[in-house]
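Engineer: Just to be clear, the model below is a prediction. Sequence and coordinates:
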Amino acid sequence: MGAVKNKPGLQAPNQLFVRYSGVPVVYVESEEDYYIFGEWFKDQLSRLEFLAVNNRLGSSASGCGAVIEAVRTEVASGNPAWGIVDRDAVMSADRWDLVHEIDDSCFDSSLPFGQRVKVLRRWEMESYLVDGDLLEQHRSELLMQAPRSSAEVWGELLADCQALIPHAALNATHHDYKKSGLGDGCTDRFQDREEVESSFVENILISLEKHHLDCRDLYAQHLNQVAAFDTTEAPLEPRVQSLLRRVHGKAVLSRFKSRHRIRDDFRGLLAARIKTAGRVPEELSDFVQMAMNS
């Protein structure tokens, strides 16, 4: 993640002072999240601190559960603490009502882990890096090619999200059976949803069926629930953004990189481009402002 780490917002010289000066601490799931938030909110780093939860004193645990526990124990000790977790945290907690919730206002107001823990509307942090215009800017500059039209790029991303509907449904099925999830790059070689279903899904279901006779019915239920996030009446960009609430953002980026033969880890560059373009998600800016005012 070298491309992510070397960002000016993360080099504030007064961070040691800030950590112990009573400003709110916002725990995040990983080092990668820390670097992205540090880039997006570098102008606020004198008023709050982001901290990857595995760097918390006395703990090396990471992930959504560790963030929730860190906030709980810090607040109980009288320290100003907040947390941000991926939307997949509600699946980890078996809150299927929220996994399938399409309405943002209902999702936000549910507060499954309390008011101090922000649950992202999109599936994971990387889902916010799926910006068609900025991805295309990076691709065209890297490959020294003329940029494609916005409609072409967003159409390509929509096809990727649709191809990943079965991937998300299979991962939910695996979660139900307490099995490890499928990798983010496992659909890269398949062109579209039809090919994913015919050349990939069937093999997974055959394997699952050896021990779980109901797997096809369960998969079909999850498939319909994931597909419900495709707002077919909307323009391309809102359709992609809606599906990113449920399909895996890392897998979308993996498909884009594989198709265009991009080998660099461009997450840090995308985060910087989003900051420069003024496209930091409002839901995150609002949460950070609330934390600073606590």
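Structural biologist: Done, it's in. Residues are numbered from 1 along each chain as shown.
Engineer: contacts, neighbours, all on C-alpha from now
Structural biologist: Will do.
Engineer: nearest residue to residue 223 other than its sequence neighbours?
Structural biologist: Computed as Cα to Cα, 6 or more residues apart in numbering, the closest residue to residue 223 that is not its neighbour in sequence is residue 169, at 5.0 Å.
Engineer: And the helix or strand containing that neighbour, what's buried?
Structural biologist: Per DSSP states H and E, residue 169 falls inside helix 165-176. Buried residues in helix 165-176, defined by neighbour count with 16 or more other Cα atoms under 10 Å: 165, 166, 167, 168, 169, 170, 171, 172, 173, 174.
Engineer: can you check stretch 134-150 too?
Structural biologist: Taking 16+ other Cα under 10 Å as the criterion, stretch 134-150 shows 134, 135, 136, 137, 138, 139 as buried.
Engineer: So what touches that stretch?
Structural biologist: With Cα atoms under 8 Å, 6 or more residues apart in numbering as the test, stretch 134-150 has contacts from 132, 133, 153, 260, 262, 270, 273, 274.
Engineer: Farthest-apart pair in those residues, please.
Structural biologist: Farthest pair in the contacts of stretch 134-150 (Cα to Cα) is 260 and 274. Separation: 20.5 Å.
Engineer: okay, the two: which has more neighbours?
Structural biologist: Comparing residue 260 with residue 274 by other Cα atoms under 10 Å, the one with more neighbours is residue 274, at 20 against 11.
Engineer: Against residue 246, how distant is the residue lying closest to the more buried one once chain neighbours are set aside?
Structural biologist: Sequence neighbours aside, residue 280 is the residue nearest to residue 274 in space, at 6.0 Å (criterion: Cα to Cα, 6+ apart). Distance of residue 280 to residue 246, given as Cα to Cα, to the nearest Å: 20 Å.
Engineer: For those two, indicate the residue with more neighbours.
Structural biologist: residue 246 (30 against 19).
Engineer: What is the burial count for the closest residue to that one other than its chain neighbours?
Structural biologist: Excluding the flanking residues, the one nearest residue 246 by Cα to Cα, 6+ apart is residue 123, at 5.4 Å. Using other Cα under 10 Å, residue 123 is surrounded by 25 other residues.
Engineer: Am I right that residue 123 sits in a strand?
Structural biologist: No. Note on residue 123: no strand contains this position according to DSSP: H, G, I helix; E, B strand; the rest coil, which reports coil.
Engineer: Comparison target below:
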Amino acid sequence: MMMSNGSFKNIGKEAIVPESTDGIKIYLESTDDQYILRNWFSTFNFYDKLSFESVSETRGDGGCRLVLKKVENSQLKAFGIVDRDILLADPNFKNSLWWEIDDEVFLSQKPYGEKIFVLPRWELENYLFHPQALASLVADKRLNTMTSAADIAKLLCDHEDDMVAITLLSTISPKRVGEQVLRDKSGEGLSEAILKQLLIQADVLESEQIKIKCFAENKQDPIERWQRLSRLLDGKRIMHRIDDLLFSGKVKLESERGALAGHIAKHKPLIDSALTNWLKDIYQSTA
């Protein structure tokens, strides 16, 4: 059953469906992912044959690896979807496939086999930050006169250096480093604080920033640029920045992910086409 509000806070153990023997199992990292994908694909003609099942209540419990194990050990028709950041923690891919800019090349590699779909974006939540979905949320909250997707995309791109910088806390550090103490910093002040926190030299910081900004592919249109760049931005970290930019901290996107997912579900072209086609292929190949 779909939730009526925009929050994921009520999704818990009850959302983890016991494994059955019917249909096709699609294992996901968390109940948040489960909710998003059920929301997106519930009206597609192949949905009745798919069962989206979470392996964990939250990310951070090794969900990506649990997905791989579930698919490998299942005796059923089982597949899995994992976030791109699984590659960042994998020594076999963190210096190669993780940095692949071309989505077609990225998707063709299938590093964990044919049954595992690795999202081209950092995590599933990154898809929720489409400017059109954000514009809809801004309009609903009536806290900001900026309701144009293009204007919101421009604002995000104007602050992309800070988004990239805060992402470096994840790409450079082998363990997750908190960014709350950096919330009020931007520009050079943010870069200096990150240098101190990660104990690295300025040239290392600059080199890593360039690698991430390459994902914008020199696009000039704000919406297109944001869509390309945000593939390799740490979704949870930039969420706080977007909170401040669009809502001055009065609205927390963490509690509005359901609303964003719902808006995207109403506008099917916003749903990732590669993921949709992969699910269609599974449905057709196992019919």
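Structural biologist: That came through fine. Just so we're clear, the structure is a prediction, and the values are computed from it rather than from any experiment.
Engineer: which non-adjacent residue is nearest the alignment partner in structure 2 of residue 167 of structure 1?
Structural biologist: Structural alignment (TM-score structural alignment) places residue 167 of structure 1 against residue 166 in structure 2. In space, and not counting its chain neighbours, residue 166 of structure 2 is closest to residue 237: 6.8 Å by Cα to Cα, 6+ apart.
Engineer: What's the local residue count around that neighbour?
Structural biologist: Neighbours of residue 237 of structure 2 under the rule other Cα under 10 Å: 19.
Engineer: Assign a three-state SS to the alignment partner in structure 1 of residue 206 of structure 2, would you?
Structural biologist: Structural alignment (TM-score structural alignment) places residue 206 of structure 2 against residue 220 in structure 1. Three-state assignment for residue 220 of structure 1 (three-state DSSP): helix.
Engineer: Same check on residue 50 of structure 1?
Structural biologist: strand.
Engineer: Spatially central residue for structure 1, please.
Structural biologist: Taking Cα atoms, centre = their mean, the centroid of structure 1 lies closest to residue 124, which sits 1.5 Å from it.
Engineer: Without its sequence neighbours, what residue ends up closest to that residue?
Structural biologist: Residue 124 of structure 1 sits nearest to residue 86 (Cα to Cα, 6+ apart), 4.6 Å away.
Engineer: got it, and residue 97 of structure 2?
Structural biologist: Among residues not flanking residue 97 of structure 2 along the chain, residue 106 sits closest, at 6.8 Å (Cα to Cα, 6+ apart).
Engineer: Please tell me how far the one you found sits from residue 231 of structure 2.
Structural biologist: 12 Å.
Engineer: What segments of structure 1 are strands?
Structural biologist: 25-28, 49-52, 81-85, 117-119 (DSSP state E).
Engineer: who's in contact with the equivalent of residue 281 of structure 2 over in structure 1?
Structural biologist: Mapped onto structure 1 by TM-score structural alignment, residue 281 of structure 2 lines up with residue 290. For residue 290 of structure 1, no contacting residues are found, by Cα under 8 Å, 6+ apart.
Engineer: likewise residue 154 of structure 1?
Structural biologist: Here residue 154 of structure 1 is in contact with 132, 236, 237, 240 (Cα under 8 Å, 6+ apart).
Engineer: which of the residues you listed lies closest to residue 205 of structure 1?
Structural biologist: Nearest to residue 205 of structure 1 among the contacts of residue 154 of structure 1, with distances taken as Cα to Cα, is residue 240, at 26.8 Å.
Engineer: Starting from residue 245 of structure 2, give me the distance back to the counterpart of that closest one in structure 2.
Structural biologist: The alignment partner of residue 240 of structure 1 in structure 2, by TM-score structural alignment, is residue 226. From residue 226 of structure 2 across to residue 245 of structure 2, the span is 15 Å (Cα to Cα).
Engineer: The two: which has the busier surroundings?
Structural biologist: Comparing residue 226 of structure 2 with residue 245 by other Cα under 10 Å, the one with more neighbours is residue 226, at 24 against 14.
Engineer: my guess is that one meets residue 157, correct?
Structural biologist: Yes. The criterion here is Cα atoms under 8 Å, and residue 226 of structure 2 meets it with residue 157 at 6.2 Å.
Engineer: Give me the nearest residue to the equivalent of residue 217 of structure 2 over in structure 1, chain neighbours excluded.
Structural biologist: Aligned by TM-score structural alignment, residue 217 of structure 2 pairs with residue 231 of structure 1. Counting by Cα to Cα, 6+ apart, the nearest residue to residue 231 of structure 1 once its immediate chain neighbours are dropped is residue 239, at 5.5 Å.
Engineer: What about that neighbour, how many residues nearby?
Structural biologist: Residue neighbour count, defined by other Cα under 10 Å, stands at 21 for residue 239 of structure 1.
Engineer: just to revisit the earlier point, tell me the contacts of the match of residue 217 of structure 2?
Structural biologist: 238, 239, 242.
Engineer: Next, the distance between the ends of stretch 134-153 of structure 2.
Structural biologist: End-to-end for stretch 134-153 of structure 2, by Cα to Cα: 9 Å.
Engineer: I'd assumed residue 131 was in contact with residue 223 of structure 2.
Structural biologist: Yes. With contact defined as Cα under 8 Å, residue 223 of structure 2 reaches residue 131; the gap is 6.7 Å.
Engineer: overlap in contacts of the two?
Structural biologist: 149, 150, 153.
Engineer: Lovely, talk soon.
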